[in-house]
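Enquirer: Okay, here's the prediction I keep looking at, along with the sequence it came from:
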Amino acid sequence: MSRTRCFLPPYLITTLAQTRPEVAARWAHTLAEDHRLRTARGTGAVSGPRAGAATGTGTATATGPAWVVHTAGGRTVLPGDVVRSAGDPETGDLAVDEAATGVAASLALFEEVYGRRSYDDRGATVSVSVHYGTDYVNAFWDGTQLVFGDGDGEVFDRFTKPVDVLAHELTHAVTEHTAGLVYQGQSGALNESVSDVFAACLKQRLLGQSPAEADWLVGAGLFLPGVDARGLRDMAAPGTAYDDPALGRDPQPAHLRDYVETTDDNGGVHLNSGIPNRAFHLAAVALGGSSWERAGRVWYTALTGGDLGPRVDFAGFAAATVAAAERLDGVRPGPVEQAWAEVGVTPDGAGPASPAPAPPRAGDRVVVRRSGGFAGRTTAGAVDLTGDDARAGELRDLVGRIDVRRVGSSAPQPDRFVYAFELGDVQVTVPEQDLTSELRRVADLVLRDDL
């Protein structure tokens, strides 16, 4: 089953499309490739805990190398050609060698610190593909492999360049095989946050930094010179990672009182992840030692202990981390509970309810909103079917042929796109993996001039 997790949040893509029209064609190409890839790779959904959830208890014997890196060579066919495997020397290709270094270091973190053998705890070979597409501005885990683009040459550099991007995507695979956090609302924000947590742990481990010394940035180095951005997210101070004319201002909240109620991006999973991200930072500083050995072990124990439901909210996850700290030698639960309190989360309390779906809107027009992706940004467009827009005729025909009752309804998946359609007086939200050919065409037509 395919479970694609992409790196860029939709709100960032939307702002870039509006503020950097000179690169809109590149973004349109990337989004079109996301359509083609994800709809071609299955319709599985994360719905609950996976096999191998226990720590260090996998029993199957690994039969292949720890990891293999492929090159797609600028094409969109996966996995591409094998260029390097575990044990091979560097190739001189920056993306290939960065991917190799990042995935090897991520696997070492999970095995050497937490006793986990690969993402499935059974020693599965990690398949990686680089040089995917042309000017592709994303990275994702699709349920079978990691895929990385080379960036657009205008705003984003190679997605293999920051080592924490590799760790973030591999951790989505770990979460899929353990707690199976549903990618919607608070459980989805936790899914994103857990990936950022172990991305930070990896970077700090490689740099030999303490929590007080670390910069706590996710994706530092991902932006090209001239872009006013320290990184994509700041776990210590959510909402401060960037403030740039092309990107806008970092919109992440740092406290539960500022929780963003939205139907975009699966309920704002890339936005609201700032709240548990800051809780982890505060816990790591308070617990002392290294982030990966102290706070990271608490979070890993909570993730893999079997106590989390797939739709757990912030309060439930906070309770699991406090309970994990109580069970672990050398860790005090008090600082963990206080860290959550400082971001407004009480382990025994309940977080805000997920926003209700927007009601259908009547009218002779077609509206499409696309959200998700690693950057968590939203793109929207509308076409009046009664006007003289050249797209109206084809859209009227498509709308007449679409039966929304037959559209799939898979669960949202990490870092993958979600489409909200208003087709006249009918409204439907469709995960990318469930798009029909007609709905894909509607999205292409409506968003064409808005990318």
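Expert: Everything's here; your move.
Enquirer: going forward, measure contacts between C-alpha atoms and count neighbours the same way
Expert: OK.
Enquirer: Can you show me the helices along the stretch 201-350 of the chain?
Expert: 265-272, 274-287, 295-304, 314-327, 333-342 (DSSP state H, counting those that start in this stretch).
Enquirer: Which residues does the helix or strand where G102 lies contact?
Expert: G102 belongs to helix 94-108 when assigned by DSSP states H and E. Helix 94-108 is contacted from outside by 66-71, 83-86, 90-91, 117-119, 126, 128, 130-131, 150, 158, 160-161, 163-164, 166-167, 170, 202, using Cα atoms under 8 Å, 6 or more residues apart in numbering.
Enquirer: hmm, back to that, ranking the helices of the stretch 201-350 of the chain by burial, who's on top?
Expert: Sort the helices of the stretch 201-350 of the chain by mean neighbour count, taking mean count of other Cα atoms under 10 Å, and helix 265-272 sits at the top with a mean of 28.
Enquirer: Could you name the helices and strands sitting against that one?
Expert: Using 3 or more Cα pairs under 8 Å, 6 or more residues apart in numbering; DSSP states H and E, the elements in contact with helix 265-272 are helix 185-207, strand 375-376.
Enquirer: one more time with 10 Å, if that's ok
Expert: strand 8-9, helix 10-19, helix 185-207, strand 365-371, strand 375-376, strand 418-423 (3 or more Cα pairs under 10 Å, 6 or more residues apart in numbering; DSSP states H and E).
Enquirer: OK, contacts around the nearest residue to S195 once chain neighbours are set aside?
Expert: Once flanking residues are discounted, S195 sits nearest to H168: 4.5 Å by Cα to Cα, 6 or more residues apart in numbering. Each residue near H168 by Cα atoms under 10 Å, 6 or more residues apart in numbering is listed here: 5-7, 106, 139-141, 192-200, 202, 218-219.
Enquirer: go with 7 Å
Expert: 195-196, 198-199 (Cα atoms under 7 Å, 6 or more residues apart in numbering).
Enquirer: tell me the SS of it?
Expert: The three-state label given to H168 by DSSP: H, G, I helix; E, B strand; the rest coil is helix.
Enquirer: Included below, for side-by-side comparison, is a second structure:
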Amino acid sequence: MFHSIIPPYLLEQLERSVDDPNLRARFRLSLQHDAVLRSRPAAGLGRASAEGGLRREVYDAEHGTDLPGTLVRSEGEDAVQDQSANQAYDGTGATWTMYHDCFGRDSIDGAGLILTSTVHYDRGYANAFWDGAQMVFGDGDGEIFGGFTASIDVTGHELTHGVTQYTANLAYDGQSGALNESISDVFGSLAKQYALGQSAEEADWLIGAGLFMPGVQGVALRSMKAPGTAYDDPRLGKDPQPDTMAGYVETTDDNGGVHLNSGIPNRAFYLVAAALGGNAYDDAGKIWYTTLTSGTLSESADFKTFAEATQAAARDLFGADSSQVAAVTTAWQTVGVLAEEPPEPPSGGVAQESDRTELMNAAKTELRPSTPPGQAPDRDTAG
């Protein structure tokens, strides 16, 4: 399954809005190329390492599209002259380390899959993607987007599509597709936070910070903390992500808005991490990871199903009366996925049946018209 970090609606917006005809042509080619990749059958599974553990291979496509390309760096070898190759090597290593250290997972498949990356894919290609077997990085168009290897969270995002592929395998459409995207944002952000030693409070909660070239009015592709605020640029338009179900986007584009509506579960995770404090890859991360890998989610799980599964995971991990369960519940209520809990009854308990009957009779007496039977009541001419 083809998963790219730049959604098609953003490339379409750029193709319409940029003035330079050469740049418009680049975005058009990127769109056409991505459409072809989406229509292809999923790539074959990657190669597993017999001994397990961290194993990386970085290839150079040399601005072509044949994969994987020429091998330029393998696990344990010194850095090379190519900065993109070194960044791909470091980013895949940071993602593997986060999954291993925080959740005890050995690579994407949990069984030592070799992390394969290809850099310098095509010419002016403004995207990065997971094709079901490996990571692929473009160099960007040089005007809006720079190289895609520089952001650990982008690498972590794309590799997490692989983790989802090997676990819950959430269908890439509608709410299950938005969850697929959100889970990649969650663990992409956690990979960056773990690599930088950041707490939930210190983290920027941005996906793709550093991708934009100077002059672009924006800080990243998405903000998990404040969906809808990542960019506002004449060429890019305004970040369209909603942050609650009140803004949920009904659309047939982008596989049912998977890159749009992912802002809602993204914010829910941020709210849980912020409420619990400390490191987001500890309690909050464990809840989301357990939910993803528990085997209880169907491929078509919607937001409510996933929210309830995170509640169940929090109860199993920390206890029914824990602050973790409370934080998860409040977060999903805040974004409008779960309904607010009804208020507790007064200390006197539930009213007895006789009390209720008395109250109802009193109410009927108050509402009963005072006009004598058979006589029409006076009516206000105002209606």
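Expert: Ah, there it is. A quick note: this is a predicted structure, and the numbers were derived from the prediction, not measured.
Enquirer: what's the TM between chain one and chain two?
Expert: Superposed pair, TM-score by TM-score structural alignment, normalised by the length of the second structure: 0.83. Supporting alignment: 334 aligned residues with a Cα RMSD of 2.1 Å.
Enquirer: In the second structure, what stretch matches stretch 218-228 of the first structure?
Expert: Using TM-score structural alignment, stretch 218-228 of the first structure lines up with residues 207-217 of the second structure.
Enquirer: next one: stretch 97-117 of the first structure
Expert: Residue span in the second structure matched to stretch 97-117 of the first structure, by TM-score structural alignment: 86-106.
Enquirer: before we move on, what about stretch 197-207 of the first structure?
Expert: Using TM-score structural alignment, stretch 197-207 of the first structure pairs with 186-196 in the second structure.
Enquirer: got the angle between the helix holding G102 of the first structure and helix 185-207?
Expert: For helix 94-108 of the first structure against helix 185-207, the angle by axes from the mean of the first three to the mean of the last three Cα atoms, to 10 degrees is 100 degrees.
Enquirer: Report the buried residues of helix 94-108 of the first structure.
Expert: Neighbour-count burial for helix 94-108 of the first structure flags 95-108 (criterion: 16 or more other Cα atoms under 10 Å).
Enquirer: Can you lay out those as CSV showing distance to G267 of the first structure?
Expert: Below are the buried residues of helix 94-108 of the first structure laid out as CSV (distance: Cα to Cα, whole Å):
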residue, distance to G267 of the first structure
A95, 33
V96, 34
D97, 36
E98, 33
A99, 31
A100, 33
T101, 34
G102, 30
V103, 30
A104, 33
A105, 32
S106, 29
L107, 30
A108, 33
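Enquirer: nearest to V285 of the first structure, of those?
Expert: Looking at the buried residues of helix 94-108 of the first structure and their distance to V285 of the first structure, the nearest is S106, at 22.0 Å (Cα to Cα).
Enquirer: Test my guess that L271 of the second structure contacts A331.
Expert: Yes. In this structure, L271 of the second structure is within contact of A331 by Cα atoms under 7 Å, at 5.6 Å.
Enquirer: part of a strand, is L71 of the second structure?
Expert: Yes. Using three-state DSSP, the assignment for L71 of the second structure is a strand.
Enquirer: Am I right that L146 of the first structure falls within a helix?
Expert: No. L146 of the first structure sits outside any helix when classified using three-state DSSP, being strand.
Enquirer: Residue in the second structure paired with it?
Expert: Aligned partner of L146 of the first structure by TM-score structural alignment: M135.
Enquirer: could you measure the residue nearest to I264 of the second structure when sequence neighbours are not counted against L271 of the second structure, distance?
Expert: The shortest distance from I264 of the second structure to any non-neighbouring residue, by Cα to Cα, 6+ apart, is to D243 (4.8 Å). Distance, D243 of the second structure to L271 of the second structure, by Cα to Cα, to the nearest Å: 11 Å.
Enquirer: returning to what we had before: which of the buried residues of helix 94-108 of the first structure sits closest to G208 of the first structure?
Expert: Nearest member of these to G208 of the first structure, counting by Cα to Cα, is A105, at 13.2 Å.
Enquirer: that older thread, got the helices of the stretch 201-350 of the first structure as JSON lines, with distance to T61 of the first structure columns?
Expert: Converted to JSON lines, these look like this (distance: least, Cα to Cα, whole Å):
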{"stretch": "helix 265-272", "distance to T61 of the first structure": "36"}
{"stretch": "helix 274-287", "distance to T61 of the first structure": "34"}
{"stretch": "helix 295-304", "distance to T61 of the first structure": "21"}
{"stretch": "helix 314-327", "distance to T61 of the first structure": "29"}
{"stretch": "helix 333-342", "distance to T61 of the first structure": "36"}
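Enquirer: Number of residues surrounding R75 of the first structure?
Expert: R75 of the first structure: 13 surrounding residues under other Cα atoms under 10 Å.
Enquirer: whoops, I mixed them up, R40 of the second structure
Expert: 11.
Enquirer: ditto for R123 of the second structure
Expert: With other Cα under 10 Å as criterion, R123 of the second structure counts 17.
Enquirer: Surely it touches H63?
Expert: Yes. Taking Cα under 7 Å as the definition, R123 of the second structure is a contact partner of H63 at 5.3 Å.
Enquirer: circling back to that earlier point, buried subset of the contacts of helix 94-108 of the first structure as a PyMOL selection?
Expert: To isolate the buried ones among the contacts of helix 94-108 of the first structure in PyMOL, judged by 16+ other Cα under 10 Å, type:
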select buried, resi 66+67+68+69+70+71+83+84+85+86+117+118+119+126+128+130+131+150+158+160+161+163+164+166+167+170+202
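Enquirer: residue contacts, the residue nearest the centre of the second structure?
Expert: In the second structure, the C-alpha nearest the mean C-alpha coordinate belongs to S182, at 1.6 Å (Cα atoms, centre = their mean). Going by Cα under 7 Å, 6+ apart, S182 of the second structure touches 262, 265-266.
Enquirer: So what's the gap between stretch 75-88 of the second structure and the chain middle?
Expert: For stretch 75-88 of the second structure, the separation from the chain centroid amounts to 28 Å (computed by Cα atoms, centre = their mean, to the nearest Å).
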